[in-house]
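A.B. asks: Okay, here's the prediction I keep looking at, along with the sequence it came from:
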Amino acid sequence: MYTVSLIRAESYELKELRSRLEYLLEPLGGMAAIVKRGDRVLLKPNLLTGSRPTKECITRPEIVYCVAQLVQAAGGKPFLGDSPAFGSARGVCKANGYLPLCAELDLPIVEFKGQRYSTDNKNFQHLRLSKEALAADVVINLPKVKSHLQLTVTMGVKNLFGCVPGKMKAWWHMEAGKDAERFGEMIVETAKAIAPNLTIIDGIIGHEGNGPSGGEPKHLGVLGASTDVFALDRAMIDILNVDPATVPTLVAQFKQGHCSELAEIEFPYCQPADLQVSDWKLPEALMPIDFGLPRVLRSTFKNFYIRLIKEPMKTYGKD
């Protein structure tokens, strides 16, 4: 039986948010059950882009700040990392107001670098994943609830695709994206490899419509947490009232035996039905996952240009 903690939460005000997060984690044993003294703890938010900072495209910095506080109170040493679609983690953090909160907590921001990882999946025998994520003592996954033009919805499992460094994301879109089912399977393999110790999903304000960045904010008033990322995604999709069969990551996790039924989950607080929304907007039309080679090349060049030309010192030095 999996445990998924779901609660109502209405505000990103720091004092109230920290109190709600502490309450959210109580059924899981609190942060002290996840983090031990001296642990190096990766906080993995969704840092998709530095553009559209008011459109709720990324995990709110207040979530990361409060979770980092809880990690420090448990004796852990948190650091923040991601591999944004374009640009650097630090650049996206700066554009979205993270830096003052990170500075206050002395929270390092790291840029992910790749490491070859072997799997037991015959379709994906090797993945290139973040060395920093694989080497961390604890990984805390901090996704944002969003609609997605290619995968219908992005939640906890899809957020771990951010542990695929830089231009390798575009490569996987080309290599596995010819088949949505295969692409979903690759993302599930990535989630299994990273194996987050805790996932806390930011659903206070989500991003609906033509996501992951082209939609609009949507107030949901939800926080969710679980030590099993697959169970949390299964619960969240019910809150959004979206058919799991339309979400490739959920289809793939079900095929691999990862939490397909709500009956497998214990809910110590709210049930998904208590928080369900009936008017969540999905993309107007789904796009192909396969970018094709020209877009891969454009993506690679743009990533290189932003990191090495537009942000030559700001990414790795002082702002």
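C.D. replies: Good, I have the coordinates. Residues are numbered from 1 along each chain as shown.
A.B. asks: CA only for contacts and neighbour counts going forward, please
C.D. replies: OK.
A.B. asks: T49 contacts C57, doesn't it?
C.D. replies: Yes. Between T49 and C57 there is a contact under CA atoms under 8 Å: 7.5 Å.
A.B. asks: Looking at those two now, which is surrounded by more residues?
C.D. replies: C57 (29 against 23; other CA atoms under 10 Å).
A.B. asks: contacting residues around the more buried one?
C.D. replies: L48, T49, K144, K146, H207, G211, P212, S213 (CA atoms under 8 Å, 6 or more residues apart in numbering).
A.B. asks: Provide a list of residues in contact with the fourth one.
C.D. replies: Each residue near K146 by CA under 8 Å, 6+ apart is listed here: C57, V153, T154, M155, G206, H207, E208, G211, P212.
A.B. asks: If we ignore the residues flanking it in sequence, what's nearest the fourth one?
C.D. replies: Think M155. V145 (5.3 Å; CA to CA, 6 or more residues apart in numbering).
A.B. asks: And for the last one?
C.D. replies: Counting by CA to CA, 6+ apart, P212 lies nearest to H148, which is 4.9 Å off, once chain neighbours are set aside.
A.B. asks: give the contact list for the closest residue to I265 other than its chain neighbours.
C.D. replies: Among residues not flanking I265 along the chain, Y2 sits closest, at 4.7 Å (CA to CA, 6+ apart). Each residue near Y2 by CA under 8 Å, 6+ apart is listed here: D228, A231, E264, I265, E266.
A.B. asks: Distance of Y2 relative to L275?
C.D. replies: From Y2 across to L275, the span is 19 Å (CA to CA, to the nearest Å).
A.B. asks: Run the chain-centre distance for stretch 77-97.
C.D. replies: 13 Å (CA atoms, centre = their mean, to the nearest Å).
A.B. asks: here comes the other one, which I'd like you to weigh against the first:
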Amino acid sequence: MTAVSLISAKSYEIAALRQSLEELLEPLGGMRAFVKPRDRVLLKPNLLTAGRPGKECITRPELVYCVAQLVKEAGGEPFLGDSPAFGSAKGVAKNNGYLPLTEELNLPIVEFRGQRYATASENFNHLRLSKEAMNADVVINLPKVKSHMQLTLTLGTKNLFGCVPGKMKAWWHLEAGKDTQRFGEMLVETARAIAPQLTIIDGIIGHQGNGPSGGEPRFLGVLGASADVFALDRAFVDILQVDPALIPTLVASQRLGVCPELQEIDFPLLSPSALQVSDWKLPDALIPIDFGLPRVLRSTFKHFYIRFIKEPLNAYAQK
């Protein structure tokens, strides 16, 4: 039976958070159950944007810091990577206060490069994915609990879309976004291909309303972890009391037979019902997933401008 560990956690203060993570991972065997000496370990947070620091749009740097500590103590060699919507992973990390903590741990931040990988999926057998993720010995997925204006909620499965490099994400919105079921299936197949060994969801403070970036912070006081990203997502949907039928990734994962029902999941600590909130805010309205060609082209241009012109010029000016 798949195990999902859930605890109440109230603080991002390093010592308290470290203790919470150890408590969270203990029923799963601790970090050493996932990381062996000399393993190269990708830490994959949600680094969506540099534009709204303090609005809880991204995974908290304190969480990444504590997880990196645990990986190092298990003998692993952690590195941090993501493919943000705009700009570079290092640029977004810098704007959101990551660098003091990553520099203290000598934690490298890598930019994802893409390569096509064969998958078991007949509908998505040509996925272009991050080489850094696919070549890592261990992937630890570190999503943020957020509402989402296209997908209702973004949790562990959607966070792995960040392993699709550069603006390929926008082109997937164009190619698959006309069909919500197809887009949800593509996200599930991406998650299956990346196959994270461990997912830890940052739910101490979530982001509700018009997410993934236009909403507001919301204290939840929850951390969750599992080796099964789909089971963990299912548990958080119950915590937030959102109809599973509204979430394309969950619908697709259940249709493909990779997401267990709640009664098939072992909760060794707290159950979702013990952590439920009754007034989690979803988006004011859901907008189409399909970005349309003009929007994709504008997004692509903006990405390249920030990544290859604005950020290098800012770095040069600070020298």
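C.D. replies: Sure, I can see it. These numbers were taken from a predicted model, which means no experiment stands behind them.
A.B. asks: what helix or strand is L107 of structure 1 on?
C.D. replies: Using DSSP states H and E, no element contains L107 of structure 1; it sits outside every helix and strand.
A.B. asks: On the three-state scheme, the residue lying closest to it once chain neighbours are set aside is what?
C.D. replies: Closest residue to L107 of structure 1 apart from its sequence neighbours, by CA to CA, 6+ apart: F79 at 5.5 Å. On the three-state scheme (DSSP: H, G, I helix; E, B strand; the rest coil), F79 of structure 1 is labelled strand.
A.B. asks: What degree of burial does F79 of structure 1 show, as a neighbour count?
C.D. replies: 20.
A.B. asks: Quick check: it touching R40?
C.D. replies: Yes. Here F79 of structure 1 reaches R40: they are 7.5 Å apart, a contact under CA under 8 Å.
A.B. asks: what are the ranges of the helices in structure 2?
C.D. replies: 14-25, 61-73, 89-95, 99-104, 131-135, 156-159, 168-176, 180-194, 229-240, 248-255, 293-305, 311-317 (DSSP state H).
A.B. asks: quick one: contacts for the residue nearest to K158 of structure 2 when sequence neighbours are not counted?
C.D. replies: Spatially, and ignoring its direct neighbours in sequence, K158 of structure 2 is nearest to L187 (6.3 Å; CA to CA, 6+ apart). Residues in contact with L187 of structure 2, defined by CA under 8 Å, 6+ apart, are T157, K158, L160, F161, T249.
A.B. asks: Repeat the analysis, applying 7 Å as the threshold.
C.D. replies: T157, K158, F161, T249 (CA atoms under 7 Å, 6 or more residues apart in numbering).
A.B. asks: what would those look like in CSV with distance to S83 of structure 2 and neighbour count?
C.D. replies: CSV is the format used below for the contacts of L187 of structure 2 (distance: CA to CA, whole Å; neighbours: other CA atoms under 10 Å):
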residue, distance to S83 of structure 2, neighbour count
T157, 15, 26
K158, 13, 21
F161, 9, 23
T249, 20, 31
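A.B. asks: Considering those, which is situated nearest to H126 of structure 2?
C.D. replies: Distance ranking of these against H126 of structure 2, using CA to CA, places F161 first at 14.6 Å.
A.B. asks: Number of residues surrounding E175 of structure 1?
C.D. replies: Number of residues near E175 of structure 1 (other CA under 10 Å) recorded here: 17.
A.B. asks: again with Y23 of structure 1
C.D. replies: Neighbours of Y23 of structure 1 (other CA under 10 Å): 15.
A.B. asks: what's the distance between it and Y2 of structure 1?
C.D. replies: 18 Å.
A.B. asks: related to what we said a few turns ago, just the closest of the contacts of Y2 of structure 1 to L70 of structure 1, please.
C.D. replies: D228 (19.4 Å).
A.B. asks: distance of the alignment partner in structure 2 of that closest one from V251 of structure 2?
C.D. replies: Aligned by TM-score structural alignment, D228 of structure 1 pairs with D228 of structure 2. The gap separating D228 of structure 2 from V251 of structure 2 is 16 Å, by CA to CA.
A.B. asks: Check S213 of structure 2 too.
C.D. replies: Distance from S213 of structure 2 to V251 of structure 2, by CA to CA: 23 Å.
A.B. asks: So between those two, which is more surrounded?
C.D. replies: Ranked by neighbour count (other CA under 10 Å), S213 of structure 2 and V251 place S213 first, with 22 against 18.
A.B. asks: Include distance to A120 of structure 2 when you put the helices of structure 2 into JSON lines, please.
C.D. replies: Converted to JSON lines, the helices of structure 2 look like this (distance: least, CA to CA, whole Å):
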{"stretch": "helix 14-25", "distance to A120 of structure 2": "30"}
{"stretch": "helix 61-73", "distance to A120 of structure 2": "30"}
{"stretch": "helix 89-95", "distance to A120 of structure 2": "29"}
{"stretch": "helix 99-104", "distance to A120 of structure 2": "36"}
{"stretch": "helix 131-135", "distance to A120 of structure 2": "15"}
{"stretch": "helix 156-159", "distance to A120 of structure 2": "17"}
{"stretch": "helix 168-176", "distance to A120 of structure 2": "18"}
{"stretch": "helix 180-194", "distance to A120 of structure 2": "9"}
{"stretch": "helix 229-240", "distance to A120 of structure 2": "17"}
{"stretch": "helix 248-255", "distance to A120 of structure 2": "14"}
{"stretch": "helix 293-305", "distance to A120 of structure 2": "28"}
{"stretch": "helix 311-317", "distance to A120 of structure 2": "38"}
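A.B. asks: Specify the stretch among those helices that is closest to R32 of structure 2.
C.D. replies: Nearest to R32 of structure 2, of the helices of structure 2 and by CA to CA, is helix 61-73 at 8.0 Å.
A.B. asks: Give me the mean distance between the closest one and structure 1.
C.D. replies: Its aligned residues in structure 1 lie a mean 0.2 Å from helix 61-73 of structure 2 after superposition (mean CA distance after the TM-score superposition for structure 1).
A.B. asks: List the buried residues in stretch 69-82 of structure 1.
C.D. replies: Within stretch 69-82 of structure 1, the residues that count as buried by 16 or more other CA atoms under 10 Å are 69-72, 74-82.
A.B. asks: what sits against S5 of structure 1?
C.D. replies: Taking CA under 7 Å, 6+ apart, one finds L24, P27, G224, A225, S226, F267, P268, Y269 in contact with S5 of structure 1.
A.B. asks: Right, I'll call it a day here.
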